[in-house]
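>>> Kindly generate the corresponding structure for this input.
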Amino acid sequence: MTERPIDLSNYPSSQAAKRPVLSLRKFALMASVAAGLGAAVYGFGPSHGPIDVFTSTAHAQVHNEVRKVAQPVGFADIVERVKPSVISVKVAMGDKTAKDDSADKDDAPFQPGSPMERFFRRFGGPDGLPPGFRGGPRGGRGPATGQGSGFFISSDGYAVTNNHVVDGADKVEVTTDDGKTYSAKVIGTDPRTDLALIKVSGRTDFPFAKLSDGKPRIGDWVLAVGNPFGLGGTVTAGIVSASGRDIGNGPYDDFIQIDAPVNKGNSGGPAFDVSGEVMGVNTAIYSPSGGNVGIAFSIPASTVKSVVAQLKDKGTVSRGWIGVQIQPVTDDIADSLGMKKAEGALVAEPQANGPAAKAGIQSGDVITGVNGAPVKDAKELARTIGGMAPGNAVKLNVLHKGQEKVINLTLGQLPNTLEAKAAFDKDSGKSSRGADVPKLGMTVAPANSVAGAGKEGVVVTEVDPKSAAAERGFKEGDVILEVGGKSVASADDVREAISAARSDNKNSVLMRIKSGGSSRFVAVPLAKG
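So this is what the prediction gives:
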């Protein structure tokens, strides 16, 4: 379509020469934008001077309306409201002068072999330390310091941070958003959830944050505020990437995964929702390099509430306990037990004199429900029982040798110390090669013939790396206690149990093994023929 110039005959000729020529198309477009925004449109009429349409009243109104619509939503109002509640936490571990110069020691904040130590060795930086931790030189010489984040949960100075930030600290200091520094006291810690409660005294007007009552949805906005690399008061934004994450830290793993940039020093800081409430406490990052890669993990507010309430009340956390080692029910295990679905928690071993053992629960039983509510898997059972108070009476739905039954028991208190693990003398194990177990790819010997292996079961003395046993995780030193529900004490017992399973047309046989002081069931596929 040919564009026609606007008729300027009504304008004085001296002004017409100065006036820009607007096509009808451009003018119509401008008019339609103005009309669409509800703006008044003024006509062009005779004038004694040049009209600048870009500063006219009509265009100014249009410009203001467009600016309101086009401007992206920001978080400044939320940040202004919540940022004062966030604190930087600095700790001193005291004089860590080592008694010797052994090069294989360091100032890592976790006990060797502990769940948190294993997690950070796997997901932390090259030194395996958690975000925000800075240890002294190798060999332990000199003081060790750490830094992290936290936030007030009450006006009288109670604040939440991570256990690994303050664990073992001789001195804790917090710096508020206005730059003031205060001494803090550790009220209580909970290593199992990596939470700690600290207290700052001297004021009753601290700005504080509220823990959310709701559960975040995947895709919700999230704001992380904290002290990355010592740069206090840093705000980053992202979304909730996933929920219910299990990162291998322990049976109570139920992390929120977020993609808001979180780095070393953010540990213990809050993750806010768009209502300005704390949806979680940032505790760990997945980072091959030690820096942000967009995967961070937060402890849900619901967990924080429960733990903090107990820490404030008595300084420790008490959890319900039934006294069993449990594991997931895999498809192979479900097939071996004749279950239609792979669900519930398989009891690998009840602890002697524990509530479950006293109530009659046995190895091989599957716990499928608690107080009538179904149990999806072993993690859910651990969280459900752990969320109950010791002394509570519960009803467990149990599948025992194919029969469903209900067992009543009273919860004990989860012990705070781990049992010592028996060690296997590999040299002794290798001295007795054992007897072959056909088509499984391993050799076994009676446990009572191998030093350190105990008196029950048979010890795995050799595993073919290309065998079915190796694929299922068997290794030298494992002790096989049961095969197909029958106790075994020799290679012949193992062979007979496998033959019986084949005779029953089973695709796999369930074995109960002891490894590193704990028991578990393994479904091993049976070769045909």
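>>> drop to CA atoms for contacts and neighbour counts, all remaining ones
OK.
>>> what about A451, neighbour count?
Using other CA atoms under 10 Å, A451 has 15 neighbouring residues.
>>> With F120 instead?
F120 has 22 nearby residues by other CA under 10 Å.
>>> what sits against the residue lying closest to R433 once chain neighbours are set aside?
The spatial neighbour of R433 that comes closest, neighbours along the chain excluded (CA to CA, 6 or more residues apart in numbering), is T461 at 6.0 Å. Shown in contact with T461 (CA atoms under 8 Å, 6 or more residues apart in numbering): G429, K430, S432, R433, G434, M442, T443, V444, A445, E476, G477.
>>> Among the residues you listed, which are located in strands?
Using DSSP state E, M442, T443, V444, A445 are the members of those that sit in strands.
>>> Could you also give me the structure for this second sequence? I'd like to compare it with the first:
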Amino acid sequence: MSLRNPLLSITAAFVLLAQAAVAHAALPDFTSLVEQASPAVVNISTKQNRPTQGAGAQMPDLHGLPPGFREFFERGIPGAPGRGQQRPAQSLGSGFIISDDGYVLTNHHVIADADEIVVRLPDRSEMQATLVGADPRTDVALLKVDGKALPTVQLGDSNRLRAGEWVVAIGSPFGFDHTVTAGIVSATGRNLPSDGYVPFIQTDVAINPGNSGGPLFNLDGQVIGINSQIYTRSGGFMGVSFAIPISVAMNVADQLRETGRVSRGWLGVVIQDVNRDLAESFGLERPAGALIAQVVAGGPAEKGGLRVGDVILSVNGQAVVMSGDLPYLVGSSKPGTKVRLEVVRDGKRHNLDVAIGAMPDGDPLAAADAPNGAALSSKRLGVTVGELSAEQKQALGLRGGVMVREVGQGPAAAIGLRQGDVITHLNNQVVDSAKSFVQAAEGLPRDRSVSMRVLREGRASFITFRLPN
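I've put the predicted structure just below:
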């Protein structure tokens, strides 16, 4: 026994050493990548000469305080005596040079409202930058500095990126220039509620304030994204970061360079996700697609024959799995081109060819004023509704619909209806009067998902509920 244990120990040690060697060999070495890419990564600072808040603002009575205390309080009060009418403000971010003649990519939010933009290179030299253009919808901005033979990054193909790949970020978190962090791609094609036109790359790379606008590299040293956002409950990094795919960013940059603005496709619909209950209500086999909750009057969708209640399943053969997939697919289409949409209507599939429009600058949706007209109550749902005036219908772009006047106890309260909501459809039936609403409510089936289309503050969505047996 005494002879076997040392042999077993030696064997085990060799196995552990072999496993450690294999694990070490599997880990990437980022040193060469960082050395090659870092010269083209820049720090960006901005200054805004912001007016102080109203010199005529009411000031507190500081008389009688000791001089030191009074001076202290005055320094903290906007518009206090002795303070200038403007104060400089600085923000720190990152960026990267994409051409040797000085074009620089960063985030829009890094340079928003800037009066002065300064780009600092790794050798500590600084250059004044001019804003070529910015696109708030994708959070991309293109800058220009005067230079020749500047170091540049290599651009990769973000469309080939896969979850699980190693990626590296270089930026200036908290002002620490050229900080390197690494991780993996957690997911691709992420849709965020506030950014419908960007299929984000999600990573677990440490991103903090100051990283915004900096590059995200693959292992070949190619930029495949611009670090843009984090998800956090603490204000700091929590393991979930989002980057703008470089394919999206360069499409925007090319347009900004050529015209100074971005033109993107527009369908003219308000959409929502299809959950299990809505899928059942609309006769779908599974929850998928983008449900049209509202169609803008006179927009491309209306002209192309789309209707409220249609569910868009694909655009030119590309599947719309979540509703967030649709804005990017439509937005990346050039205005004036035709796309083929596969839709489900009344439980049947149809193909529609729709000409994409140009996205307007303003919001074409409008809200309605307070209700007028006769009212009827549905005891079954616990809600009182009234007729819409002609002016309200015109403002909302409706031909029918009813306004919620009062919500009592019952299903209406349980699903969150409020006074002022407008109901246009109930159980896939058009509601064109208070009478038709009450009749539709009386005929609702029990213990089955029922859909209701509701406009609130001019925005439409479908909600579902079940009436118990």
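>>> coming back round to it: show me which of the ones in strands among the contacts of T461 of the first structure is closest to A28 of the first structure.
M442 (84.5 Å; CA to CA).
>>> Could I get the contacting residues of the closest one?
The neighbours of M442 of the first structure, taking CA under 8 Å, 6+ apart as the test, are D436, V460, T461, E462, V463, D464, S467, A469.
>>> Using neighbour counts, give me the buried entries of those residues.
Neighbour counting with 16 or more other CA atoms under 10 Å marks D436, V460, T461, E462, V463, A469 as buried within these.
>>> Leaving out the residues flanking it, which one is nearest to K334 of the second structure?
Distance criterion CA to CA, 6+ apart; nearest residue to K334 of the second structure, sequence neighbours excluded, is G265 at 5.5 Å.
>>> Tell me the residue in the first structure aligned with the one you found.
In the first structure, the residue paired with G265 of the second structure is G320, using TM-score structural alignment.
>>> Select only the buried ones of the contacts of T461 of the first structure in PyMOL?
PyMOL command restricting the contacts of T461 of the first structure to the buried ones, with burial defined by 16+ other CA under 10 Å:
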select buried, resi 429+432+434+442+443+444+445+476+477
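>>> Need the contacts of T461 of the first structure in TSV (columns: distance to V200 of the first structure).
Listed next are these as TSV, based on distance: CA to CA, whole Å:
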residue	distance to V200 of the first structure
G429	56
K430	58
S432	62
R433	62
G434	63
M442	60
T443	61
V444	60
A445	60
E476	52
G477	51
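>>> Which of the contacts of T461 of the first structure sits closest to S508 of the first structure?
Top of the list for closeness to S508 of the first structure, among those and by CA to CA, is M442 at 16.2 Å.
>>> just to revisit the earlier point, would you turn the contacts of M442 of the first structure into CSV with secondary structure and distance to F206 of the first structure?
Output for these, formatted as CSV (DSSP: H, G, I helix; E, B strand; the rest coil; distance: CA to CA, whole Å):
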residue, secondary structure, distance to F206 of the first structure
D436, strand, 70
V460, strand, 61
T461, strand, 62
E462, strand, 63
V463, strand, 62
D464, coil, 63
S467, coil, 63
A469, helix, 60
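>>> May I see the buried residues of stretch 91-105 of the first structure?
The neighbour-count check on stretch 91-105 of the first structure (16+ other CA under 10 Å) flags V91, A92, M93, K96 as buried.
>>> How much space separates the second one from K426 of the first structure?
Plainly put, A92 of the first structure is 41 Å away from K426 of the first structure if you go by CA to CA, to the nearest Å.
>>> that older thread, can you tell me which of the buried residues of stretch 91-105 of the first structure lies nearest to A242 of the first structure?
Closest to A242 of the first structure, out of all of the buried residues of stretch 91-105 of the first structure and judged by CA to CA, is V91, at 31.6 Å.
>>> mind checking the SS state of the closest one?
Recorded secondary structure, V91 of the first structure: strand (DSSP: H, G, I helix; E, B strand; the rest coil).
>>> Touching, it and G168? I think so.
No: applying CA atoms under 8 Å as the test, V91 of the first structure and G168 come out as separate, 9.2 Å apart.
>>> how about the contacts of M442 of the first structure in CSV, adding distance to P270 of the first structure?
CSV is the format used below for those (distance: CA to CA, whole Å):
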residue, distance to P270 of the first structure
D436, 56
V460, 48
T461, 50
E462, 50
V463, 48
D464, 49
S467, 48
A469, 45
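>>> now, among those residues, which is nearest to P251 of the first structure?
Out of the contacts of M442 of the first structure, the member with the shortest distance to P251 of the first structure (by CA to CA) is A469, at 26.2 Å.
>>> Okay, the closest one and K475 of the first structure: tell me how far apart.
Counting by CA to CA, the separation of A469 of the first structure from K475 of the first structure is 8 Å.
>>> Can you check which residues contact both of these two?
Jointly contacting A469 of the first structure and K475 under the rule CA under 8 Å, 6+ apart are V463.
>>> Pull the number of nearby residues for the counterpart of I367 of the first structure in the second structure.
With TM-score structural alignment as the criterion, I367 of the first structure lines up with I312 in the second structure. Counted with other CA under 10 Å, the neighbours of I312 of the second structure add up to 27.
>>> Which strands or helices does whichever strand or helix holds I312 of the second structure pack on?
Using DSSP states H and E, I312 of the second structure maps to strand 311-315. Contacts defined by 3 or more CA pairs under 8 Å, 6 or more residues apart in numbering; DSSP states H and E place strand 311-315 of the second structure against strand 290-295, helix 325-331, strand 338-345.
>>> give me that answer again for 6 Å
Judged by 3 or more CA pairs under 6 Å, 6 or more residues apart in numbering; DSSP states H and E, strand 311-315 of the second structure is in contact with strand 290-295, strand 338-345.
>>> contacting residues around the longest one?
With contacts defined as CA atoms under 6 Å, 6 or more residues apart in numbering, strand 338-345 of the second structure is touched by 310-316, 349-356.
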